[in-house]
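Asks: pasting the sequence and the predicted coordinates here, then a few questions.
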Amino acid sequence: MQVESLKQANALEQAASAFVELRPRLFGIAYRMLGSAVEAEDILQEVWLRWQNTDRSTVQNPAAFLALITTRLAINVAQSARSRRESYIGPWLPEPVDTSMDPTLGAERGEALELAFLLLLERLTPTERAAYVLREAFVYPYPQIAEILQVSTVNARQLVSRARKRLTAARREPIDKTEHRRLLAVFLDAAQTGNIAALEDLFAADVVSSSDGNGIRGAARFPLLGSARVAKFLAAYAPRFWPGADITWVEVNGRAAVLVPRNRTEITLLTIEASPQGIHHLMWIVNPAKLGAFGGVTT
């Protein structure tokens, strides 16, 4: 009995070691699939339980097996998340992650990690999103993507191609990280002083301002559209929002963002989506459940 117990303990230790080694990649897949760190962590807990209960002697490639389980669980969650978000109060934005604390998350093709791009991925079906993430963010071969999604290799290629075309058609020309940070800094100066003309100069004509608060007080329940309307609103709101705010710069999903205290216990995270034409999207994340990594209160 003692020998058998030692064998089981050793086998579980090996299983844990394999899982821990692969965990960053598995989290990266689940997070890019869902835009939620909390939901990604829940999936990883389920993957670990299944890995423990699997006859691992039959698994020739643990990395492939764990990626398969993670992706299939993420597809299921993504399908149910769509209906759950219909009851979300106000605009929904992806949950930000602190990539300065976890640089491995964005190590592989990090453009598929940016908040604006995660929001764009919401336009895809869960299966299209899985195919795209596996191929474009993690460079999985098409036969393995086909196995994970339970489709033919030809269909896997078609899913990735269709997703790529839809995203390319919708995505604006990107700017580099340096220019992104510069634009955000210039915006902060203009917003804090309520300079309408300076704000309008920064904005693209189709600029949108979205506040993700899920009904929390102080978060707008509808997006603001258009450069003139957004600039006027920010100028009117400036005297109440910015005075005394001790702004902290952070790295969110591989891009610059700022934390703005709203009172002694609450914070707002602000980042932007921009192109050479200017700022297209102001993303204000107020929901404390999404700011646990930055000092918010999780629920």
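Replies: Yep, that arrived. Note that the structure is a prediction, hence the values are computed from the model and not measured.
Asks: please make it C-alpha for all contacts and neighbour counts, starting now.
Replies: Noted.
Asks: would you map the strands across this structure?
Replies: Assignment of strands within the chain using DSSP state E yields the ranges 203-212, 224-225, 248-252, 255-261, 267-275, 278-285.
Asks: residue boundaries of the helices in the stretch 51-200 of the chain?
Replies: 62-85, 115-121, 126-132, 142-149, 153-170, 177-193, 196-202 (DSSP state H, counting those that start in this stretch).
Asks: tell me which of these is the most buried.
Replies: Ranked by mean neighbour count, the helices of the stretch 51-200 of the chain are led by helix 126-132 with a mean of 25 (mean count of other CA atoms under 10 Å).
Asks: that one packs against which elements?
Replies: Contacts defined by 3 or more CA pairs under 8 Å, 6 or more residues apart in numbering; DSSP states H and E place helix 126-132 against helix 2-34, helix 62-85, helix 142-149, helix 153-170.
Asks: gap between it and the chain center?
Replies: Averaged C-alpha coordinates place helix 126-132 at 15 Å from its chain's average position (CA atoms, centre = their mean, to the nearest Å).
Asks: still on that earlier bit, just send the helices and strands packed on helix 126-132 back as TSV, with distance to Asp201 too.
Replies: Putting the helices and strands packed on helix 126-132 into TSV (distance: least, CA to CA, whole Å) gives the following:
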stretch	distance to Asp201
helix 2-34	33
helix 62-85	34
helix 142-149	45
helix 153-170	23
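Asks: tell me which of the helices of the stretch 51-200 of the chain lies nearest to Arg240.
Replies: helix 177-193 (10.1 Å; CA to CA).
Asks: now the angle from that closest one to strand 203-212?
Replies: Calculated by axes from the mean of the first three to the mean of the last three CA atoms, to 10 degrees, helix 177-193 forms an angle of 80 degrees with strand 203-212.
Asks: tell me who's in contact with the most centrally placed residue in the chain.
Replies: Taking CA atoms, centre = their mean as the criterion, Gly35 is the residue nearest the geometric centre of the chain, at 3.8 Å. Counting by CA atoms under 8 Å, 6 or more residues apart in numbering, Gly35 makes contact with 94-95, 118-119.
Asks: below is an additional structure, to be compared with the one above:
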Amino acid sequence: MPSEPTTGTDPATETFVAHRNLLFTVAYEMLGSAADAEDVLQETWLRWTGVDLEQVRDRRAYLVRITTRQALNRLRTVRRRREAYVGQWLPEPLLTAPDVAEDVELTESVSMAMMLVLETLTPTERAVFVLREVFEVGYDEIAAAVDKTPAAVRQIAHRARRHVDARRPRTTVSAREARAVADSFRRALETRDPQDFLDLLAPDVVLVSDGGGIKRAAVRPVLGADKVTRFYLGGSLKAEAEVTTEPTFVNGSPALAVFLDGELDGVMAMRVEDGRISGLYYVRNPEKLGRVAAETPLTLR
């Protein structure tokens, strides 16, 4: 499968490469997994090479349609697999460039908080919501992608939008504010002062940690500032190994990379509302940390 443009390539390859980042973003937002998204792109490429381009009026739309169908098929399969997942499941974090945080729409759509909300939709609802609300695809084109009538797609979109609106973060903060809160949380982890934690955490904060059955993690979400503080100070990052953190950007938002004796232990993303942390998402599963070493380009266009 091509990943970089080359000179003298055929029209099918040139078109696919030109839209590859968009197709990956579509697949990732539908699946929450970079590995599965890459598999979807491979399947999309194989089908794209068999298409008669002379019969395709809008190549970008056609590629999005193929990607959506392949992602839907895979989503139905992985949902069954996730039901047997050990502990809490979190999306696979992606290292993103700092300037992605300035794109409010993109950052919100790929944030850990939003990705978890999307997990509560049915596969078809998720596809319709992502295509309509995130990528602004027309109803007729979505209908062709999900094998529904335009009228049915409108109903699904309305239902999905209402569902997401009831669960999405209440406010959107600037990239600067999010960075400031992330920096303060980093200092709290270093000082291990309970009051520093309580000053930063919203009263109803929720912590979700994902060890995948490979590393230690909370079996259920930890709710409330007091319990989250005790979780961290009472054992989560308390180890014989030296704990250090580094600021990073994950899924378009400021985050922390956590190291034990210099080895990457996990990535901690956060949701910030009204100057406080309302959500913490700690991915420790080593099988999900493969995309935090190099930036993944994402785009809505």
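Replies: Good, I have the coordinates. The structure displayed is predicted, hence computed values, not measured ones.
Asks: circling back to that earlier point, out of the contacts of Gly35 of structure 1, who's nearest Asn53 of structure 1?
Replies: Nearest to Asn53 of structure 1, judged by CA to CA, of the contacts of Gly35 of structure 1 is Glu95 at 30.7 Å.
Asks: so the closest one makes contact with Lys290?
Replies: Yes. Using CA atoms under 8 Å, Glu95 of structure 1 is in contact with Lys290, at 5.2 Å.
Asks: on that earlier part again, which of the contacts of Gly35 of structure 1 are still contacts in structure 2?
Replies: Retained in structure 2 (both residues aligned by TM-score structural alignment, their matches' CA atoms under 8 Å) from the contacts of Gly35 of structure 1: 94-95, 118.
Asks: for the contacts of Gly35 of structure 1, which one is nearest Phe65 of structure 1?
Replies: For those, the nearest to Phe65 of structure 1 is Leu118 (25.1 Å; CA to CA).
Asks: burial count for the nearest residue to Val258 of structure 2 once chain neighbours are set aside?
Replies: Excluding the flanking residues, the one nearest Val258 of structure 2 by CA to CA, 6 or more residues apart in numbering is Thr245, at 4.6 Å. Using other CA atoms under 10 Å, Thr245 of structure 2 is surrounded by 21 other residues.
Asks: got it, and Arg23 of structure 1?
Replies: Arg23 of structure 1: 18 neighbours (other CA under 10 Å).
Asks: mind checking what it lines up with in structure 2?
Replies: Residue correspondence to structure 2 (TM-score structural alignment): Arg23 of structure 1 is matched to Arg20.
Asks: now do Val139 of structure 1
Replies: Val139 of structure 1 maps onto Glu136 in structure 2, by TM-score structural alignment.
Asks: ok, its match - how many residues close by?
Replies: 13.
Asks: mind checking how far it is from Val130 of structure 2?
Replies: Going from Glu136 of structure 2 to Val130 of structure 2 by CA to CA, to the nearest Å gives 8 Å.
Asks: that older thread, so can I have TSV of the contacts of Gly35 of structure 1 showing distance to Gln192 of structure 1?
Replies: Shown next, in TSV, are these (distance: CA to CA, whole Å):
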residue	distance to Gln192 of structure 1
Pro94	26
Glu95	25
Leu118	28
Leu119	27
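Asks: so which of those comes closest to Gly28 of structure 1?
Replies: Of the contacts of Gly35 of structure 1, the one sitting nearest to Gly28 of structure 1 (CA to CA) turns out to be Leu118, at 12.1 Å.
Asks: what lines up with that closest one in structure 2?
Replies: Leu118 of structure 1 maps onto Met115 in structure 2, by TM-score structural alignment.
Asks: distance check, that match against Glu38 of structure 2.
Replies: For Met115 of structure 2, the distance to Glu38 of structure 2 - CA to CA - is 17 Å.
Asks: still on that earlier bit, quick one: closest of the helices and strands packed on helix 126-132 of structure 1 to Val208 of structure 1.
Replies: Comparing those by CA to CA, helix 153-170 comes nearest, at 15.1 Å.
Asks: mean per-residue distance, the closest one versus structure 2.
Replies: Compared with structure 2 after the fit, helix 153-170 of structure 1 shows a mean deviation of 1.4 Å (mean CA distance after the TM-score superposition for structure 1).
Asks: which residue numbers in structure 2 does that helix align to?
Replies: So helix 153-170 of structure 1 sits over residues 150-167 in structure 2, by TM-score structural alignment.
Asks: can you list contacts of the matching stretch?
Replies: 117-118, 121, 125-126, 128-129, 132, 139-140, 142-143.
Asks: then stretch 201-217 of structure 2?
Replies: Counting by CA under 8 Å, 6+ apart, 85-90, 218-225, 228, 236, 276-286 sit against stretch 201-217 of structure 2.
Asks: what about stretch 124-143 of structure 2, how long is it end to end?
Replies: End-to-end distance for stretch 124-143 of structure 2, by CA to CA: 11 Å.
Asks: gap between the aligned partner of Tyr85 of structure 2 in structure 1 and Arg262 of structure 1?
Replies: In structure 1, the residue matched to Tyr85 of structure 2 (TM-score structural alignment) is Tyr88. Using CA to CA, Tyr88 of structure 1 is found at 22 Å from Arg262 of structure 1.
Asks: so these two - more neighbours on which side?
Replies: Arg262 (17 against 13).
Asks: show me what contacts that one?
Replies: Here Arg262 of structure 1 is in contact with 241, 245, 268 (CA under 8 Å, 6+ apart).
Asks: shared with structure 2, which of the residues you listed?
Replies: Where structure 2 agrees (both residues aligned by TM-score structural alignment, their matches' CA under 8 Å), the contacts of Arg262 of structure 1 reduce to Ala245.
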